[in-house]
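Colleague: Could you work out the structure for the sequence below:
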Amino acid sequence: MARNPTELPKDEQPTGPSREDEILMREIDEAVRQDDAAQFFKKYGAALGGAFAVLLVAMFGYWYWDSNREAELERQSEAIISALDSVDANDFAGASEKVAGLVEDGSPGARTVARFLQAGAALEQGETARAVELYAAVVADTDAPQPLRDLALIREVSANFDDREPADIIVKLEPLAVPGNEFFGSAGELVAIAHLEAGNRDRAGALFAEIAKDEDMPETLRSRARQMAGLLGVDAIEDVEQLLEEEGGLPGEGALPVALPQ
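Modeller: As a prediction, this is how the structure comes out:
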């Protein structure tokens, strides 16, 4: 028959805590935990709540900004596409009007495209001064992509080329008129013509020859530059047989030889 633990001799008493002690210890531990949690939230609850609120505001703000940004970019794209449709319909005044708002408050890219469209429309309507002004605005816009600024500079100069001093043209475009530059062909031809008008025949001929020898240039431009170089006494032909082949094939038997620039 089992005896009550309290009736056991002292040396046979259980050494571990009793069930009542375990329950009491758990209650004390839980109370301590609750007290620690209460103290923690009492001390840091306001700061944590504020941080969480800031996080929510930031997340909502980013979502709102991103949504508005996408909507605004979509609106700008639609305006440009609509303007291009007007250009296709030869409605240049309408095209210019459709992108007018982008010049004022569009993104740098949209603003630049809008100015190009307006400048092109102005040229089609015979408003050269207005076109030059718009191209110059693109050149001066430091937020515009650099390649578009360079292209605008070429368009600005070419729009009223005959009214400019050759020295002014050379100063403006010579930095672009170097082999390897993406606008070497367009800028180089304009600079070569300016040198020719200024009486610098040697420099003009050398530049035409450089363009003619550049295989990355369009063939129409190379052919034109080759002819100009030949007229100026500069040999721009590196491979005669290749040139003959490109311009209609090697002369057959009995055919007259092709006259080449000397």
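
Colleague: Going by C-alpha atoms from here, please, whenever you check contacts or count neighbours.
Modeller: Noted.

Colleague: Show me where the stretch 1-150 of the chain has its helices.
Modeller: Ranges of helices in the stretch 1-150 of the chain, per DSSP state H, counting those that start in this stretch, are 19-88, 92-98, 100-105, 108-124, 128-140, 146-159.

Colleague: who's in contact with the third one?
Modeller: Judged by Cα atoms under 8 Å, 6 or more residues apart in numbering, the contacts made with helix 100-105 from elsewhere in the structure are 76, 110-112, 114-115.

Colleague: buried sites along it?
Modeller: Buried positions in helix 100-105, judged by neighbour count with 16 or more other Cα atoms under 10 Å: 100, 102-103.

Colleague: Likewise for stretch 145-154?
Modeller: Residues 148-154 are the ones in stretch 145-154 that count as buried (16+ other Cα under 10 Å).

Colleague: Report how many residues lie close to the residue nearest to Ala136 when sequence neighbours are not counted.
Modeller: Distance criterion Cα to Cα, 6 or more residues apart in numbering; nearest residue to Ala136, sequence neighbours excluded, is Glu156 at 6.4 Å. When neighbours are defined as other Cα atoms under 10 Å, Glu156 has 23 of them.

Colleague: For Tyr135, see how far away Glu156 is.
Modeller: Separation of Glu156 from Tyr135 (Cα to Cα, to the nearest Å): 5 Å.

Colleague: what's the closest of the buried residues of helix 100-105 to Asp85?
Modeller: Ranked by distance to Asp85 (Cα to Cα), the buried residues of helix 100-105 are led by Ala100 at 15.3 Å.

Colleague: measure that closest one to Phe116 for me?
Modeller: With Cα to Cα as the criterion, Ala100 and Phe116 are 11 Å apart.

Colleague: before we move on, back to that, for Leu207, which of the helices of the stretch 1-150 of the chain is the nearest?
Modeller: Among those, if distance is taken as Cα to Cα, the winner is helix 146-159, at 16.8 Å.

Colleague: and the following helix or strand past that closest one, what other elements does it pack with?
Modeller: Going down the chain from helix 146-159, the next helix or strand is helix 166-173, by DSSP states H and E. Under the contact criterion of 3 or more Cα pairs under 8 Å, 6 or more residues apart in numbering; DSSP states H and E, helix 166-173 touches helix 146-159, helix 184-197.

Colleague: okay, those in JSON lines with distance to Phe92 next?
Modeller: Converted to JSON lines, the helices and strands packed on helix 166-173 look like this (distance: least, Cα to Cα, whole Å):
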{"stretch": "helix 146-159", "distance to Phe92": "17"}
{"stretch": "helix 184-197", "distance to Phe92": "25"}
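
Colleague: run this one through as well so I can compare:
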Amino acid sequence: MSNTDSFIDEVTEEVRRDRLFALMRRYGWIAVLVVILLVGGAAWNEWRKASARASAEQLGDAILSALEQDDSQERVTALDAIEAPTPGGKALLNLLKASEQAGAGDDAGARGSLDAISADSDVPEIYRQIAAFKALTRGNANMSAEDRRLRFEALATPGSPVRVLAEEQLALIDIETGDTEAALARLQAILEDAEITSGLRLRATQLIVALGGTPVETSAG
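Modeller: Modelled structure (predicted):
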């Protein structure tokens, strides 16, 4: 390589270096900002996770303490005093409170706690449907068969976590209203459902036999 070529290369390299430094002086703050945002975002995410975990642990400790009370009414009072940080936590508290109220013989209070969950749009849908189902099974004396049928049908839709249980309640309403044929058909459909539990399978089989039917053998469950 000639001296001229070497000199040209050196000049070219210097020009590139000068341009790079100029670009860094002009736009370097952007790179610094990106680094700060990335580090800050990671730190915020970790803080948020730790905060949520601590909040959940605090709620769990408070619930366990409340459930250690001597009788149902004391447990209801203790659960009532707990502040839940999230809609899901609030729903869990109300489900537990409803259970204790029912244990204390306060059916009206239990239904009120369950209705509060099912009516809260901020609560996850799974809690709302479970609460609505439990409230319906506790409110039979105050509702007509047709009203209960309409509400259980709304819970028996595909994807509902209480769908098969709602179908069982609809079969019981069929029996209550004297439609044995419809009850048998519904109970047999329950036996054939892939989501059936062993307990529900036993109840459905017993009901079919009690109604004079013959359970059809299935491979479900």
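
Colleague: just to revisit the earlier point, how about the helices of the stretch 1-150 of structure 1 in JSON lines, adding distance to Glu189 of structure 1?
Modeller: Listed next are the helices of the stretch 1-150 of structure 1 as JSON lines, based on distance: least, Cα to Cα, whole Å:
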{"stretch": "helix 19-88", "distance to Glu189 of structure 1": "28"}
{"stretch": "helix 92-98", "distance to Glu189 of structure 1": "29"}
{"stretch": "helix 100-105", "distance to Glu189 of structure 1": "31"}
{"stretch": "helix 108-124", "distance to Glu189 of structure 1": "21"}
{"stretch": "helix 128-140", "distance to Glu189 of structure 1": "19"}
{"stretch": "helix 146-159", "distance to Glu189 of structure 1": "11"}
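
Colleague: Ok, which of these comes nearest Ile237 of structure 1?
Modeller: Distance to Ile237 of structure 1, taken as Cα to Cα, is lowest for helix 146-159 among those, at 27.3 Å.

Colleague: Superpose on structure 2 and give me the mean offset of that closest one.
Modeller: Once fitted to structure 2, helix 146-159 of structure 1 is off its aligned match by 2.1 Å on average (mean Cα distance after the TM-score superposition for structure 1).

Colleague: Out of the helices of the stretch 1-150 of structure 1, which is closest to Gln242 of structure 1?
Modeller: Of all those, it is helix 146-159 that lies closest to Gln242 of structure 1, at 31.6 Å by Cα to Cα.

Colleague: which residues make contact with the closest one from outside it?
Modeller: For helix 146-159 of structure 1, contacts defined as Cα under 8 Å, 6+ apart pick out 112, 116, 128, 131-133, 135-136, 138-141, 164, 169, 172-173, 176, 183, 186-187, 190.

Colleague: tell me the angle of it relative to helix 184-197?
Modeller: 30 degrees (axes from the mean of the first three to the mean of the last three Cα atoms, to 10 degrees).

Colleague: Helix 146-159 of structure 1 to helix 108-124, inter-axis angle?
Modeller: On the basis of the same axes, to 10 degrees, helix 146-159 of structure 1 is oriented at 10 degrees to helix 108-124.

Colleague: Enumerate every residue touching Ser86 of structure 1.
Modeller: Contacts for Ser86 of structure 1 (Cα under 8 Å, 6+ apart) come out as 92, 94-95.

Colleague: before we move on, what about Asn140 of structure 2?
Modeller: Shown in contact with Asn140 of structure 2 (Cα under 8 Å, 6+ apart): Arg148.

Colleague: any idea what it aligns with in structure 1?
Modeller: Asn140 of structure 2 maps onto Phe161 in structure 1 when the alignment is built from TM-score structural alignment.

Colleague: separation between its match and Phe116 of structure 1?
Modeller: 18 Å.

Colleague: With Ala37 of structure 1 instead?
Modeller: Between Ala37 of structure 1 and Phe116 of structure 1 the distance is 65 Å, computed by Cα to Cα.

Colleague: Those two - which one has more neighbours?
Modeller: When Ala37 of structure 1 and Phe116 are compared for neighbours, Phe116 comes out ahead with 22 against 12, by other Cα under 10 Å.

Colleague: what's the nearest residue to that one if we skip its chain neighbours?
Modeller: Phe116 of structure 1 sits nearest to Tyr135 (Cα to Cα, 6+ apart), 6.9 Å away.

Colleague: The nearest residue to Leu207 of structure 1 once chain neighbours are set aside: how many residues sit nearby?
Modeller: Ranked by Cα to Cα, 6+ apart and with sequence neighbours excluded, the top spatial neighbour of Leu207 of structure 1 is Ala192, at 5.9 Å. A total of 30 residues lie near Ala192 of structure 1 under the criterion other Cα under 10 Å.

Colleague: Looking at structure 2, name the residue matched to Ala192 of structure 1.
Modeller: In structure 2, the residue matched to Ala192 of structure 1 (TM-score structural alignment) is Ala171.

Colleague: That match and Ala145 of structure 2: what is the separation?
Modeller: Noted for Ala171 of structure 2: a distance of 12 Å to Ala145 of structure 2, by Cα to Cα.

Colleague: same thing with Ala156 of structure 2?
Modeller: The span separating Ala156 of structure 2 from Ala145 of structure 2 equals 16 Å under the rule Cα to Cα.

Colleague: And these two? Which one has more around it.
Modeller: Higher neighbour count among Ala156 of structure 2 and Ala145: Ala156, with 20 against 16, using other Cα under 10 Å.

Colleague: what number of residues lie near the nearest residue to Thr180 of structure 2 once chain neighbours are set aside?
Modeller: Once flanking residues are discounted, Thr180 of structure 2 sits nearest to Asp174: 6.5 Å by Cα to Cα, 6+ apart. Asp174 of structure 2 has 19 neighbours, counted by other Cα under 10 Å.

Colleague: quick one: Asp174 of structure 2 and Ala185 touch, right?
Modeller: No: under the criterion of Cα atoms under 8 Å, Asp174 of structure 2 is not in contact with Ala185, lying 10.2 Å apart.

Colleague: quick one: contacts for the most centrally placed residue in structure 1?
Modeller: Nearest residue to the geometric centre of structure 1 (Cα atoms, centre = their mean): Pro145, 5.6 Å. Residues in contact with Pro145 of structure 1, defined by Cα under 8 Å, 6+ apart, are 108-109.

Colleague: quick one: it and Pro108 of structure 1, what's the gap?
Modeller: For Pro145 of structure 1, the distance to Pro108 of structure 1 equals 8 Å [Cα to Cα].

Colleague: Noted, bye for now.
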